[in-house]
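> Structure for the following, please:
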Amino acid sequence: MTSTSTAPALRRAGAADAPAVAAVLAAALDDTDIAHWLVPDDAERPEVYRRYFDLVTPWFVEHGTVYLAADGSAAAAWVRLDGKFEPEIADYDRRLAEACGAATDRFVRLDVDMLAAHPDGLTHDYLAFLGVAPAAQNQGLGSRLLREHHRVTDGDGLPAYLEATGRRNAALYGRHGYVDTNEVPIGDGPPLYAMLRPPRAR
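Alright, predicted model coming up:
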């Protein structure tokens, strides 16, 4: 594990950081089960994922809270919601098709099924994406990113919600206070695992 003295600092990302955030999220999430279902071709997936995150990341930077490791090795994107997650990205359908090509229908199915499962009528902070570059994994960066924002949710007395991409990730989140709420089926692909973390007293 990286020592505290050598671990990269975490900071709030701004508009100019969106490309760096998109790059690390695309690289970090490229090898998940859902990624393999979305884009089965290993050769095509990195570029499709990069275009997808280039599309969605600026919205989170503008409307949410995005953290970026100073060396670009990890990032997390949060947004506070009063109910359903309904991002309004300009010309989204056309731009999604341009970004994802033959995989567009599966990305649309992912959007539809995730939105349907999202908590309704509950004010909470939603962790849309958290990723650590492959070379920097297993060094505690994911946990640091979680703790960075849990200070906010705990301070505001709000729950946090996410969808884990697999049981290994769900176990990590469980160690940080998240509990399973339900399995989220995604078309004919692998399920996601919805998890909620109640606020902790400070």
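> from here on, contacts and neighbour counts on C-alpha atoms
Will do.
> Quick one: residues contacting the spatially most central residue of the chain.
For the chain, the residue lying nearest the average C-alpha position, counting by CA atoms, centre = their mean, turns out to be residue 129 (0.8 Å). Residue 129 makes contact with 25, 75-78, according to CA atoms under 8 Å, 6 or more residues apart in numbering.
> What about those residues, which one has the most neighbours?
Within these, residue 75 tops the neighbour count with 29 neighbours, counted by other CA atoms under 10 Å.
> other SSEs contacting the host helix or strand of that one?
Here residue 75 sits within strand 74-81, counting by DSSP states H and E. With contacts defined as 3 or more CA pairs under 8 Å, 6 or more residues apart in numbering; DSSP states H and E, the packing partners of strand 74-81 are helix 18-28, helix 45-63, strand 65-69, strand 124-132, helix 141-156.
> this one as well, want them side by side:
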Amino acid sequence: MARLSGLLATSFQQDALTRWMIPDERRRAELLPGFFRVFVELSAAHGGVFTAGDGEAVLLFLPAGAEPDEAAVDAALSRVLGEHAEAMRTIAALQAARHPAGRPHYYVSFGAVSAGRRQAGLMSGLLSRMLDRADAEGVGAYVEASSPGGEAASRRVGFERFGCDLVLPGDGPVLRPMWRDPR
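Modelled structure (predicted):
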């Protein structure tokens, strides 16, 4: 878990979303491993962690029907983020307002590839593996891309824009909702 949390933290250190959530670079580097550990543990509890390249790539997701204990997740993130937890709550509220309700789906939360292995197809492979499961179950998949690389990887495996972008307050970054129907 620590290695995967570290990979995600390193990969998202300069991401616009985490920079908005935790503006101070030093503090962000301190908090992100714990932040991502919450999501690794949450996804693992639902069978939603895929890795590739001997741990050089990771995809976190929740399968259709997974119902996390939102209060427990919020409490864990509050412990980890401290004063930055309110920014995470703002992000979560925007996501919840746009999340596709009433449509069973897999929900991709985070993915990362180590710097030396990017553009090697690892993320596309992980997404395809998850989509194979979703297709076998006859359900869609949903993701909110926070970077051009995340959007490109999602498009390569069939995701398309899903409504309007989510824009964080104060000229904050944009999350691009994307959907893929089952095949």
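> After superposition, what's the TM-score here?
Counting by TM-score structural alignment, normalised by the length of the second structure, the TM-score of this superposition works out to 0.88. Behind it: 181 aligned residues with a CA RMSD of 2.0 Å.
> so how far is the strand holding residue 75 of the first structure from its chain's centroid?
Mean-position distance between strand 74-81 of the first structure and its chain equals 7 Å (CA atoms, centre = their mean, to the nearest Å).
> In the second structure, what range does it match?
Residue correspondence for strand 74-81 of the first structure in the second structure, counting by TM-score structural alignment: residues 57-64.
> before we move on, back to that, which of the helices and strands packed on strand 74-81 of the first structure sits closest to residue 185 of the first structure?
When those are compared by CA to CA, strand 124-132 sits nearest residue 185 of the first structure, at 16.9 Å.
> ok, average deviation of that closest one from the second structure?
Superposing on the second structure and averaging over aligned pairs (mean CA distance after the TM-score superposition for the first structure), strand 124-132 of the first structure comes out at 0.9 Å.
> how about that strand, which residues of the second structure does it hit?
The alignment of strand 124-132 of the first structure onto the second structure (TM-score structural alignment) spans residues 105-113.
> how close does residue 156 of the first structure sit to residue 123 of the first structure?
Remark: distance between residue 156 of the first structure and residue 123 of the first structure (CA to CA, to the nearest Å) = 11 Å.
> would residue 182 of the second structure count as being in a helix?
No. Counting by DSSP: H, G, I helix; E, B strand; the rest coil, residue 182 of the second structure falls outside a helix, being coil.
> what about residue 180 of the first structure, helix or strand, and which?
Judged by DSSP H and E, residue 180 of the first structure forms part of strand 179-184.
> Give me the buried positions along that strand.
By neighbour count, and taking 16 or more other CA atoms under 10 Å as the criterion, the buried residues in strand 179-184 of the first structure are 179-180, 184.
> Identify the residues contacting it?
Outside strand 179-184 of the first structure, the residues within contact range by CA under 8 Å, 6+ apart are 113-114, 117, 191-197.
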